[in-house]
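Undergrad: Can you look at this prediction? I've put the sequence above it.
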Amino acid sequence: MAGISLAIDIVPCLPLFYNKGIFLPFYIKLKVGINMARKKENKNKKGLVEVKREIGVDYMGGPIRKSFYGKTLKEADEKYLEYMKKNGAIQIDDRMTLERWADVWLETYKEGTVSDTTYKATYVWAVNKLKTRFGGRRMSSIRTIELQRFFKEQSAGSASSVDKIKMVTRAIFKTAFHNEVIPKNPMEDVQIPKGIEAEEKRAYNANEYRKVLNFAKEDPDGVGPFIILKTGLRRGELMALKWSDIDFLHMAVSVNQAARIQDGRCIAGPPKSKKSMRSIPVDKELIQFLSDIGRVRESIYVMGHFRDKKRPKNPDTWKQRHYDKFMERLIEKYPEIPELTPHELRHTFGSILYTSGVDIYRVSKILGHSSVDITTKIYVHTTVEDLRNGIPYENLP
């Protein structure tokens, strides 16, 4: 308990004269003080002193504390300093689950940086795959061998699916490590297996291509298919194509935007990538076709919205209400012609260019691919007959 103490010290000194010649060889010193109760060191059953020290903050800014033990308070504090020095003051949040960090990663690094379609079909889709397996697990508890097993299971899917999951998983754990959520990145040593290669996408041959073009010119819903078969535009690029993007004099089509869904509304925004922005040379047949339909169109968009003339049409709505009906009528007239998707019409255009002698570099530029490898691997479809025509059998021994 606290109390008041009084102490008297007799301090020797040089003689001091006091009261008529009397001298004292000392003086009296009074000391008054307050005695405080001494704080006891908290010891556990093993007789060790425990101290709790802050070693960092979590992702919400809250403190992360850890207990350190020693025979004395000084020893416990020395262990704390040794820990901080050894770990470089790393701020690790053992409570952070993969589900929580994946949501933080999506919101911080991806939301708003890509189109809604890409965001949902690639990033949200891959994150959900991870959540299904590791959702409630703490990030710091996930080991390399567990991720290796996870990717081994995913290899039963397509190669493109495995690539998407790999890209997202690596990014999630890499950013977690750099943001000091985990002490080590378990993805660094994971060996990613290859998935099943997708089947070669279908495309019309030259004869089918001409039949579909002629049919599209006369069909009420044939404008979109005709333009794709003549330019190789993606569906979103077609919906965002403006009349001002068409250079009738120099016979070229400029791709500057792509339609996408944002907050439930279709808008025109940046295309898939920078290389998607391009100028496509076109022929007289397309220029004449666009000139004819342009005389009766009021929208600023070639495939304009039927109500709002200044807004692009929803790509999904266009496919359901117009493209699918076009295909039904086409197959009814030509049962031998396969029913292709809008993206396969784009593949058809690339194939027609390549088999007609256009070099692979130009095909890649016209289609707006990020690299020539993509054009070669995915979009160029070589038939057995094409291969046969390239072999000089008559010159072989």
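TA: Right, received. Where do you want to start?

Undergrad: Please make it C-alpha for all contacts and neighbour counts, starting now.
TA: Will do.

Undergrad: Quickly note the distance from residue 200 to residue 333.
TA: Taking C-alpha to C-alpha, to the nearest Å as the measure, residue 200 falls 26 Å from residue 333.

Undergrad: what does residue 101 give?
TA: Look at residue 101 and residue 333: by C-alpha to C-alpha, they are 54 Å apart.

Undergrad: Equivalent analysis for residue 206, please.
TA: Counting by C-alpha to C-alpha, the gap from residue 206 to residue 333 is 18 Å.

Undergrad: Neighbour count: the two, which is higher?
TA: Set residue 206 next to residue 333 and count neighbours by other C-alpha atoms under 10 Å: residue 206 wins out with 14 against 11.

Undergrad: For that one, which residues are in contact?
TA: Residue 206 sits next to residue 352 when contact means C-alpha atoms under 8 Å, 6 or more residues apart in numbering.

Undergrad: and if you look at the one 10 residues further on?
TA: With contacts defined as C-alpha under 8 Å, 6+ apart, residue 216 is in contact with 222-223, 225-226.

Undergrad: Find the helix or strand that it is a member of.
TA: When elements are assigned from DSSP states H and E, residue 216 belongs to helix 206-218.

Undergrad: Name the next helix or strand downstream of that helix, please.
TA: Per DSSP H and E, the helix or strand that comes after helix 206-218 is helix 223-231.

Undergrad: next structured bit after that next one?
TA: Next helix or strand after helix 223-231 toward the C-terminus (DSSP H and E): helix 235-239.

Undergrad: counting contacts, what elements does that following helix pack onto?
TA: For helix 235-239, the elements it packs on are helix 223-231, strand 258-262, helix 315-318, judged by 3 or more C-alpha pairs under 8 Å, 6 or more residues apart in numbering; DSSP states H and E.

Undergrad: which one of the ones you listed lies closest to residue 135?
TA: strand 258-262 (27.5 Å; C-alpha to C-alpha).

Undergrad: what comes up buried for the closest one?
TA: Residues 258-261 are the ones in strand 258-262 that count as buried (16 or more other C-alpha atoms under 10 Å).

Undergrad: Included below, for side-by-side comparison, is a second structure:
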Amino acid sequence: MSKACNDQKHTRNSNGEGSIFQRSDKRWCAQIQVDGIIRSFYGIKRSDAAKMLSLYKETLRKKPWNNNGENTKVTVEEFITWWLVNVKLIQLKPTSYDRLECTVKNQIIPRLGSYRLNELTTQIIQEKLIDDLFKRGYSFSHVKKAYLALNACCKYALLPTVRKLDYNPVSGVVLPNSWKFDSSKIRWLNRNEIRKFKKVCISKHKNGKYCYPLGYGMIFIMNTGLRLCEALALRWKDVNWKERRIDVSHNVVTAVDRNSTTKKRIQINQRYLKTRSSKRILPLNNTAYEALTKIKEFRYFGENSYILCTKNGTQNKPRNFCRTFESIIKRAGIEKCGIHALRHTFATELFRKGTDVKIVSSLLGHSSVDITYNIYIHVLQEQKVKAISKIPEIK
């Protein structure tokens, strides 16, 4: 329990019902101990924390096995669904949980859900899940996610407080080598496409207004290599005009609203990024600096407002931005591609100018240089060929 939690007086319920208290940061915290593990739920109001605690206790009452661990009839679908809601939901970021839930519901349950958990064997998992996904043409990423999800669930089932498995059947499963999968090449804009793209981005109507108010935002992203989720979370206060740099420390994601019965997707601003390396200071080249200057002329609503905002000053949605991008490339006569191509274009141009892979990796906010190398291996190989061609014959 954190020091912040200890600062406040607990309001305890009866045994096994949990406790609710206010932390020193003014948030309310509800806690309950289950199987030796303390679960915590937070809310701005006491009622918010109490509601989450109540929902959790209701889920516990629906646990698909009894407390003494003797029930052997629990199925994979029952157990992994319970594990998702009661273990992973409070551990993962919203988007990470959405991806895990998608993997479980679309890959694991349809293939293994009807089996009893204690009947799972390495052979069943290998043939019915891993090999089947591979044969059906799923990507390496999809297969690996299914493997990792089921492995984590089975490890949890091995815990002394759970005791639903005697061994982990996933431990003997073998993943196909990544080279056996078709690798999709990344898409970036070539020099001619960049020229046409920029021309359309800054085009104007006859009345002098820009055809695409977000056009300079596209140019800004292409010259900084930002992820779209990072760019949409930028505020004017993150810009250091004097030192010509921006502070990347937030992002925006779209995730399922777990507090709503409709399960609609909502936009969430996060103070944590994709990886630790994603939090970074990015220098601005001349084009990026000029793009920001242009945007500020007609889309500035104060230092705390978003840079790539709507005409009303509200935060833009990723889908709206992508639609504008799709319209621009269509008008420019560029082959259809995703907005991530702008980030790939930034990296590719750096490599073609001889920038070291470590520097490119740092600018992109990758967690390791290996990730950068694996993504841009085709570009790097091209650079190696050009470098060798410049070396005179050695005799």
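TA: Looks like it came in fine. No experiment lies behind these values; they were computed from the predicted model shown.

Undergrad: Let me see the TM-score of these two.
TA: Once superposed, the chains reach a TM-score of 0.70 (TM-score structural alignment, normalised by the length of structure 2), with 306 aligned residues with a C-alpha RMSD of 2.5 Å.

Undergrad: hang on, the earlier thing: next, format the contacts of residue 216 of structure 1 as JSON lines and append neighbour count and distance to residue 53 of structure 1.
TA: Listed next are the contacts of residue 216 of structure 1 as JSON lines, based on neighbours: other C-alpha atoms under 10 Å; distance: C-alpha to C-alpha, whole Å:
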{"residue": "222", "neighbour count": "21", "distance to residue 53 of structure 1": "72"}
{"residue": "223", "neighbour count": "21", "distance to residue 53 of structure 1": "70"}
{"residue": "225", "neighbour count": "26", "distance to residue 53 of structure 1": "68"}
{"residue": "226", "neighbour count": "21", "distance to residue 53 of structure 1": "70"}
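
Undergrad: Just give me the closest of the residues you listed to residue 95 of structure 1.
TA: Top of the list for closeness to residue 95 of structure 1, among the contacts of residue 216 of structure 1 and by C-alpha to C-alpha, is residue 225 at 53.0 Å.

Undergrad: now for that closest one: what does it line up with in structure 2?
TA: Under the alignment by TM-score structural alignment, residue 225 of structure 1 pairs with residue 218 in structure 2.

Undergrad: wait, what's in contact with that match?
TA: Shown in contact with residue 218 of structure 2 (C-alpha under 8 Å, 6+ apart): 201, 325, 342.

Undergrad: swap in residue 120 of structure 2?
TA: Residues in contact with residue 120 of structure 2 (C-alpha under 8 Å, 6+ apart) are residue 169.

Undergrad: likewise the one 3 residues further on?
TA: Listed by C-alpha under 8 Å, 6+ apart, the contact partners of residue 123 of structure 2 are residue 173.

Undergrad: Just say helix, strand or coil for it.
TA: helix (DSSP: H, G, I helix; E, B strand; the rest coil).

Undergrad: coming back round to it: any chance of the helices and strands packed on helix 235-239 of structure 1 in JSON lines, with distance to residue 279 of structure 1 too?
TA: Output for these, formatted as JSON lines (distance: least, C-alpha to C-alpha, whole Å):
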{"stretch": "helix 223-231", "distance to residue 279 of structure 1": "10"}
{"stretch": "strand 258-262", "distance to residue 279 of structure 1": "14"}
{"stretch": "helix 315-318", "distance to residue 279 of structure 1": "21"}
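
Undergrad: count of neighbours near the equivalent of residue 389 of structure 1 over in structure 2?
TA: Residue 389 of structure 1 maps onto residue 386 in structure 2 when the alignment is built from TM-score structural alignment. For residue 386 of structure 2, the neighbour count with other C-alpha under 10 Å is 12.

Undergrad: and residue 39 of structure 2, what element?
TA: Of the helices and strands defined by DSSP H and E, residue 39 of structure 2 is found in strand 37-43.

Undergrad: The helix holding residue 216 of structure 1: which residues count as buried?
TA: Using 16+ other C-alpha under 10 Å as the test for burial, helix 206-218 of structure 1 gives 209, 212-213, 215-217.

Undergrad: which part of structure 1 lines up with stretch 273-282 of structure 2?
TA: Aligning stretch 273-282 of structure 2 against structure 1 (TM-score structural alignment) gives residues 271-280.

Undergrad: and the end-to-end length of that stretch?
TA: One end of stretch 271-280 of structure 1 sits 15 Å from the other (C-alpha to C-alpha).

Undergrad: So which of the helices and strands packed on helix 235-239 of structure 1 is nearest residue 362 of structure 1?
TA: Between those, helix 223-231 lies closest to residue 362 of structure 1; by C-alpha to C-alpha that is 12.9 Å.

Undergrad: Could you export the contacts of residue 218 of structure 2 as a markdown table, including distance to residue 336 of structure 2?
TA: Shown next, in a markdown table, are the contacts of residue 218 of structure 2 (distance: C-alpha to C-alpha, whole Å):
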| residue | distance to residue 336 of structure 2 |
| --- | --- |
| 201 | 16 |
| 325 | 10 |
| 342 | 13 |
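
Undergrad: so which of those hold up in structure 1?
TA: Mapping the contacts of residue 218 of structure 2 onto structure 1 (both residues aligned by TM-score structural alignment, their matches' C-alpha atoms under 8 Å) leaves 201, 325, 342 still in contact.

Undergrad: quick one: which of those residues is nearest to residue 55 of structure 2?
TA: Using C-alpha to C-alpha, residue 325 comes nearest to residue 55 of structure 2 of those, at 41.7 Å.

Undergrad: tell me the contacts of the closest one?
TA: The contact partners of residue 325 of structure 2, by C-alpha under 8 Å, 6+ apart, come to 218, 339.

Undergrad: Please apply the same query to residue 363 of structure 1.
TA: 350, 353-354, 375.

Undergrad: Can you find the partner of it in structure 2?
TA: Here residue 363 of structure 1 is matched to residue 360 in structure 2, going by TM-score structural alignment.

Undergrad: does its match count as helix, strand or coil?
TA: Classification of residue 360 of structure 2 by three-state DSSP places it in helix.

Undergrad: got it, and residue 54 of structure 1?
TA: Here residue 54 of structure 1 is strand, with the state taken from three-state DSSP.

Undergrad: what number of residues lie near it?
TA: 14.

Undergrad: can you check residue 329 of structure 1 too?
TA: Neighbour count of residue 329 of structure 1, defined by other C-alpha under 10 Å: 14.

Undergrad: With residue 55 of structure 2 instead?
TA: Applying other C-alpha under 10 Å, we find 10 other residues in the vicinity of residue 55 of structure 2.
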